[in-house]
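1. this is the structure alone, sequence omitted:
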């Protein structure tokens, strides 16, 4: 059975041309003419002889020879430096848990996990340790040994148990790795905020504020009005407080979400944004309304809890349920989303025909235990 898809020039280079070089013979000729002119000028400025007589024959003076310039020797190529091999080195990959700026209530225990990569040439063994370096220690250990070998090129998730401080504010603790010789390397940190926040989100009370859509069966989605009617062929959502459920109970907070009345029909509701507080959990019971005589109908559906963040839909859980006389209890840890502003999405998908898919959520809520 297919699950129904949830709705949602380069510049031209005019380099100046170098002036044409004079031919070597022309350069030598110009030099010779210049020297000859200088000699003529000297001869003309000499004083005339004091006595008459024959002038001495002129002395033939040879012109100096101009030597050609020496050839240009290209410098030897520069060799790249030889890379230095480092034994102990790590590279930060990502925060597996508790992204920077996560908000915690005071005195809240949490686990901080970093993903690091061994980018050195030496393997990390259990003789290597995570050590607190400086900043806010947040009740973390001063040193904690690695639990397995990490060879060069491998990644590893390293975790420490921390507790948020008792006073509101921003806190940052720095940690490093330490080798068996006591040398520390590669800094990483935990960055959290502590604030007294109002916690809890009641999905039952806020159901009228959600955007409900019915769809499936190859057709498009249809916006549904909260409160029915329960005869709407596109599906419906409404309160059913006090109705009889398949287990014989009649709770006060029953939210019925019936998918579109087609094979593999769907109904989904996207709630307003809510910022998750560290330690919060989603809790509810799921099941079916009973028939008038208290017995089960033929309902069979998939319940889904999803969340939307940044326009993308992410699953938190899927539970297949048929009417069997028992409710199913849900308890989903939302700690990985602490500090995130998300939109929770409830969905029900018909597992085949939608007849008697009287699917209910009993007291759906986000709570801080």
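-> On my side now, so go ahead. Only a predicted model underlies this, so the values are computations on that prediction, with no experimental measurement involved.

2. can we go C-alpha only for contacts and neighbour counts from here?
-> Will do.

3. where along the stretch 201-350 of the chain do the strands fall?
-> Assignment of strands within the stretch 201-350 of the chain using DSSP state E, counting those that start in this stretch yields the ranges 201-202, 211-216, 219-223, 236-239, 254-258, 265-270, 274-275, 281-288, 300-309, 312-322, 328-333, 341-350.

4. residue 41 belongs to a strand?
-> No: using DSSP: H, G, I helix; E, B strand; the rest coil, the assignment for residue 41 is helix, not a strand.

5. burial count for it?
-> Neighbour count for residue 41, taken as other C-alpha atoms under 10 Å: 11.

6. just the one 4 residues further on next, same as before
-> Look at residue 45: counted by other C-alpha under 10 Å, it has 8 neighbours.

7. equivalent analysis for residue 44, please.
-> The number of residues near residue 44, taken as other C-alpha under 10 Å, comes to 9.

8. my guess is it is in a strand, correct?
-> No: Residue 44 is assigned helix when assessed by three-state DSSP, not a strand.

9. about what we covered before: save the strands of the stretch 201-350 of the chain as a markdown table, and put in mean neighbour count and distance to residue 148 too.
-> What follows is these, written out as a markdown table (neighbours: other C-alpha atoms under 10 Å; distance: least, C-alpha to C-alpha, whole Å):
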| stretch | mean neighbour count | distance to residue 148 |
| --- | --- | --- |
| strand 201-202 | 16 | 41 |
| strand 211-216 | 25 | 48 |
| strand 219-223 | 14 | 51 |
| strand 236-239 | 24 | 52 |
| strand 254-258 | 27 | 48 |
| strand 265-270 | 28 | 43 |
| strand 274-275 | 17 | 36 |
| strand 281-288 | 22 | 32 |
| strand 300-309 | 20 | 35 |
| strand 312-322 | 14 | 31 |
| strand 328-333 | 14 | 28 |
| strand 341-350 | 24 | 36 |
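
10. here comes the other one, which I'd like you to weigh against the first:
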């Protein structure tokens, strides 16, 4: 009997509560407030005076570009090796083949490299490359690619060619860069 009573009372309570909840009073409507009057529009008029002089034409004055000057006499030279772009160290190369070696370096000094800066062979085999090449242009803080074309010899073995940067006064600076190849038939 205790089970029957709640099962009959619960639906009866729901039947009473649902219709009762719909009997709440309707909300009051929002009163209409008409817009305020706007100022009257004044039509624009254009008055042309024929006696008025025309405006003078504008003259363009080109100002010289002022570039900051860097005192190159007190700058510091430096070259930092970043990565081998071609021909990793200990690469196998056939006899007599052309070897296009490229290094990515950074001008990590405060001097800008110009036509007076050189890269010279300082050790190992020359491998058909020129003994000296130009090392320019590269502004301070930028990266540059150095490229040298070598020729593999016709003798089997391990070959290395080392290169050093030199400033216009002939002073060496920076890290050495090098090529190391394994030549075989």
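-> Nice, thanks for sending it over. Please read these numbers as outputs of a predicted model, since none were measured by experiment.

11. give me the TM-score for these two chains.
-> Aligned and superposed, the two chains score 0.57 in TM-score terms (TM-score structural alignment, normalised by the length of structure 2); 111 aligned residues with a C-alpha RMSD of 1.4 Å.

12. which residues in structure 2 form helices?
-> Secondary structure of structure 2, counting by DSSP state H: helices at 4-21.

13. longest strand of it?
-> Scanning structure 2 for the longest strand, with DSSP state E as the assignment, gives strand 172-184.

14. distance from the chain centre to that one, please.
-> Centre-to-centre, strand 172-184 of structure 2 and its host chain are 29 Å apart (C-alpha atoms, centre = their mean, to the nearest Å).

15. and that strand, what does it pack onto?
-> strand 79-84, strand 91-94, strand 157-166 (3 or more C-alpha pairs under 8 Å, 6 or more residues apart in numbering; DSSP states H and E).

16. is it possible to get TSV of these that adds mean neighbour count?
-> Output for those, formatted as TSV (neighbours: other C-alpha atoms under 10 Å):
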stretch	mean neighbour count
strand 79-84	17
strand 91-94	17
strand 157-166	18
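
17. in a markdown table: these, plus distance to residue 145 of structure 2.
-> As requested, those are exported to a markdown table (distance: least, C-alpha to C-alpha, whole Å):
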| stretch | distance to residue 145 of structure 2 |
| --- | --- |
| strand 79-84 | 10 |
| strand 91-94 | 20 |
| strand 157-166 | 13 |
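
18. out of the strands of the stretch 201-350 of structure 1, which comes closest to residue 126 of structure 1?
-> Across those, residue 126 of structure 1 has its closest neighbour in strand 328-333 (30.9 Å, C-alpha to C-alpha).

19. against structure 2, where does the closest one fall?
-> Under the alignment (TM-score structural alignment), strand 328-333 of structure 1 falls on nothing in structure 2.

20. by contact count, what packs against that strand?
-> Looks like strand 328-333 of structure 1 contacts strand 281-288 (3+ C-alpha pairs under 8 Å, 6+ apart).

21. for the strand it packs on, packing partners?
-> By 3+ C-alpha pairs under 8 Å, 6+ apart, strand 281-288 of structure 1 packs against strand 328-333, strand 359-367.

22. and that strand with strand 359-367, angle?
-> 170 degrees (axes from the mean of the first three to the mean of the last three C-alpha atoms, to 10 degrees).

23. strand 281-288 of structure 1 corresponds to what range in structure 2?
-> Going by TM-score structural alignment: strand 281-288 of structure 1 matches no residues.
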